[in-house]
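**Q** Structure for this input, please:
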Amino acid sequence: MIGIILGVPELIIFIVAPIVGKNLYRIPYKTALLVGYFLFSLAVAGYAILPLISGKGAYIAVCVILRCFDGFAGAVIETVTFAYLINAVPSSELSYYFAWSEVWTGLGAMIGPPIGGFLYEYTGFQITFILNAVFLAIPIVPIAVYFENTTGQGEDDTEVSFSTLISLRWLWLTAISSTLAVLAFGALDSTLELHLKPFNLTPTQVGLLFLIPAFVYMIAGPICGNFQDRIGGKPLILVGFVLQAVGFCLIGPYPVGIWKSKIWIIIMGLLGIGLGGSLIIIPAVGVLSAETAYLGESVNELLSGLFPSFYALGSFIGPILGSGFGQILGIATGYGIFGGLSALMVFVLALMAIYEYFYWKKEYLSTPLINKEQEKINEETPIITSN
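**A** Okay, here's the model as predicted:
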């Protein structure tokens, strides 16, 4: 039951974020963002009343309701924030700026638990959530003062773009890639502590090992974003899955018994999973943006709702699959399955790369020579000419 309650926000984000993105043309961005932060702070403040509720059923019901509000507010905030980003920066630099936003997201995820633990220890349960609600309400003022109240594209354009968007193969490839990359982090969170028990590590040492994938993901993000903007993201995604496949096999180890598990080998595996996740998630944004650029700006709001949905799905099912495989098949075998999924994506992406290479080569060879010469003239003609 605890796992279900904890996973409710991710499930709500997975469902709600695409709906919010599809309907952003109805509500100005700033208004939606203000509503999201207000609901988020209100939901967090609501946790302070939990000790006052008597009865197990009522307690669980209130928890689920508050977590649903968390998820809905999170879906609105993440979707609108991404819509601001995707409309504010050139598509050629989108991955780089998205990577920097992920740096701050990762930093918040890293310092949040220690701060929460400190507040809980010195102020108690209720005051901790009230203070968190106050912190969440602080952005409302600068958003109201400084953010532009822009809106999305019209309904007709959005409908056409949506019907075309869902038919793109790279939409599904980036969706699966992003989901699997986030799923890998969730699977580690639910199983790594148990997997490390034979080493008799201290809680601090275990905590540091937990931070390795997230820290590497955060640090490598801007570098991966810069590479994506320069050379394209598809090769990076393929390399990322190679690293994640190797990383899971090292941590397992898998195949079981191939070598004796050691801490330094596990650390290498965690480094590979963190770097692989960065090489998958960050470039996926630029790849999908480039693949949908011909649809025009009307597709931006739809994309802004899809990315949070992909990540939320991975965050929701990752711990479930990780703990499930661990209990039924064993943690090492479970890691082997996740590594196998990454290896399968390497195979699929390699096939797609081969297909696209020969497809575009065939298209180029079938293009009339006069069209190629005209394209060459257009490329060599300066945009600004001097008199």
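**Q** contacts, neighbours, all on C-alpha from now
**A** Noted.
**Q** Any idea how far the helix or strand harbouring F162 is from the middle of the chain?
**A** Taking DSSP states H and E as the criterion, F162 maps to helix 155-165. The chain centroid and the centroid of helix 155-165 are separated by 24 Å under CA atoms, centre = their mean, to the nearest Å.
**Q** now the strands: where do they sit in the stretch 101-250 of the chain?
**A** For the stretch 101-250 of the chain, applying DSSP state E, counting those that start in this stretch gives no strands.
**Q** surely L238 meets V346?
**A** Yes. Counting by CA atoms under 8 Å, L238 does reach V346; the two are 5.5 Å apart.
**Q** in the lengthiest helix in the chain, what's buried?
**A** When the chain is parsed with DSSP state H, its longest helix is helix 331-366. By neighbour count on 16 or more other CA atoms under 10 Å, the buried set for helix 331-366 is 331-343, 345-346, 349.
**Q** So which residues make contact with stretch 343-350?
**A** Applying CA atoms under 8 Å, 6 or more residues apart in numbering, the external contacts of stretch 343-350 come out as S177, L238, V239, F241, V242, A245.
**Q** let's see this one next to it:
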Amino acid sequence: MWDVMSTKNDNFDNQGALETAYGFGLIAGPTLGGALYEVDGYYLPFITVGVVLVVCAVITVFLLPDSELNEDMGSGDLLKFWLHPGTILDGLSITITMVTIGYNHATLEPHLRQFNLSPFILGTIFVVAGGFYAITVPGWGFLVDKSDITKLVGVSGCAIIGVAFLFMGPAPFMPFDT
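**A** The predicted structure is shown next:
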């Protein structure tokens, strides 16, 4: 019942499509945010996002179909679900990924200030991570769907992120001076 690591899907890969859309959001968000900031300052990006979210919420209320509870599913054991190794691995992978994105968004811009770039150009610099993510996710999704290496891909991705953080400065063991 709680097979959280099952990713086999013979139909269209909805998770891959969702992750690709998320990657495009990582591209569009900083770019559009930088452009809106240039147009009218600090508040315009936040006001725009707020209005878009309210409009999306209203549209969602009308577009989502009604759902029926499946009485046969039962309630399950929530503690067993949260302590399942697959759930813990998925949670750690998601946490590491979100921390990575948040860390980069919070710390990269102060390092780029020295170049006196416009807010729009600063926003487009963040396109690199989002673009790479959006381009590679369908391939990884296809690979995981066609083979049973979900855990291997998750752990490998976290390890690669860890190694990448070793090269982010200022790392005291790196001999480069800035």
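**Q** picking that back up, out of the contacts of stretch 343-350 of the first structure, which one sits closest to E380 of the first structure?
**A** Using CA to CA, L238 comes nearest to E380 of the first structure of the contacts of stretch 343-350 of the first structure, at 33.7 Å.
**Q** give the contact list for the counterpart of the closest one in the second structure.
**A** Residue pairing (TM-score structural alignment): L238 of the first structure is matched to V155 of the second structure. For V155 of the second structure, the contacting residues are S93, by CA under 8 Å, 6+ apart.
**Q** any idea how far V155 of the second structure is from G162 of the second structure?
**A** Per CA to CA, to the nearest Å, V155 of the second structure is found 11 Å from G162 of the second structure.
**Q** Repeat that for Y103 of the second structure.
**A** 13 Å.
**Q** And the contacts of stretch 171-178 of the second structure?
**A** Contacts of stretch 171-178 of the second structure (CA under 8 Å, 6+ apart): F167.
**Q** One more: stretch 40-58 of the second structure?
**A** Against stretch 40-58 of the second structure from outside (CA under 8 Å, 6+ apart): G33, L36, Y37.
**Q** ok, and the closest non-adjacent residue to the first one?
**A** Going back to what we said before, that points to G33 of the second structure. P45 (5.4 Å; CA to CA, 6 or more residues apart in numbering).
**Q** Pull out the buried residues from the helix or strand that contains that neighbour.
**A** Assigned by DSSP H and E, P45 of the second structure falls within helix 43-63. Residues of helix 43-63 of the second structure classed as buried by neighbour count (16+ other CA under 10 Å): L44, P45.
**Q** S342 of the first structure reaches Q244, doesn't it?
**A** Yes. In this structure, S342 of the first structure is within contact of Q244 by CA under 8 Å, at 6.4 Å.
**Q** anything in contact with each of the two?
**A** With CA under 8 Å, 6+ apart, S342 of the first structure and Q244 have no common neighbours.
**Q** Tell me the counterpart of T174 of the first structure in the second structure.
**A** Checking TM-score structural alignment: T174 of the first structure goes with D90.
**Q** contacting residues around its match?
**A** D90 of the second structure is in contact with G154, counting by CA under 8 Å, 6+ apart.
**Q** next one: M73 of the second structure
**A** M73 of the second structure neighbours (CA under 8 Å, 6+ apart): none.
**Q** where's it relative to L89 of the second structure, distance?
**A** In terms of CA to CA, M73 of the second structure sits 24 Å off from L89 of the second structure.
**Q** A129 of the second structure corresponds to which position in the first structure?
**A** Using TM-score structural alignment, A129 of the second structure pairs with P213 in the first structure.
**Q** what helix or strand is the nearest residue to that match once chain neighbours are set aside on?
**A** Closest residue in space to P213 of the first structure, ignoring its immediate chain neighbours: G274 at 3.9 Å, by CA to CA, 6+ apart. Using DSSP H and E, G274 of the first structure maps to helix 263-291.
**Q** Onto which residues of the second structure does the helix or strand following that helix map?
**A** Per DSSP H and E, the first helix or strand lying C-terminal to helix 263-291 of the first structure is helix 300-328. Using TM-score structural alignment, helix 300-328 of the first structure lines up with nothing in the second structure.
**Q** Skip the chain neighbours and tell me the closest residue to the residue nearest the centre of the first structure.
**A** Residue closest to the average C-alpha location in the first structure (CA atoms, centre = their mean): Y311, at 3.8 Å. Spatial nearest neighbour of Y311 of the first structure, chain neighbours left out: T179 (5.6 Å); criterion: CA to CA, 6+ apart.
**Q** Could you give the number of residues near that neighbour?
**A** The number of residues packed near T179 of the first structure is 24, by other CA atoms under 10 Å.
**Q** got the buried residues for stretch 20-35 of the second structure?
**A** Buried-residue list, stretch 20-35 of the second structure, by 16+ other CA under 10 Å: 20, 22-35.
**Q** which one among those gets closest to G141 of the second structure?
**A** T20 (9.7 Å).
**Q** ok, now how distant is that closest one from N14 of the second structure?
**A** Distance of T20 of the second structure to N14 of the second structure, computed by CA to CA: 10 Å.
**Q** what's the answer for W82 of the second structure, then?
**A** In terms of CA to CA, W82 of the second structure sits 23 Å off from N14 of the second structure.
**Q** list the contacts for the nearest residue to V153 of the second structure once chain neighbours are set aside?
**A** Spatial nearest neighbour of V153 of the second structure, chain neighbours left out: V144 (7.7 Å); criterion: CA to CA, 6+ apart. Counting by CA under 8 Å, 6+ apart, V144 of the second structure touches T7, T150, V153.
**Q** What residue in the first structure is paired with V144 of the second structure?
**A** Structural correspondence for V144 of the second structure with respect to the first structure (TM-score structural alignment): Q228.
**Q** K80 of the second structure now?
**A** K80 of the second structure maps onto T164 in the first structure, by TM-score structural alignment.
**Q** Kindly report the same for F176 of the second structure.
**A** Looks like F176 of the second structure aligns to K260 there (TM-score structural alignment).
**Q** for N70 of the second structure, same thing?
**A** Alignment note (TM-score structural alignment): N70 of the second structure maps to Q153 of the first structure.
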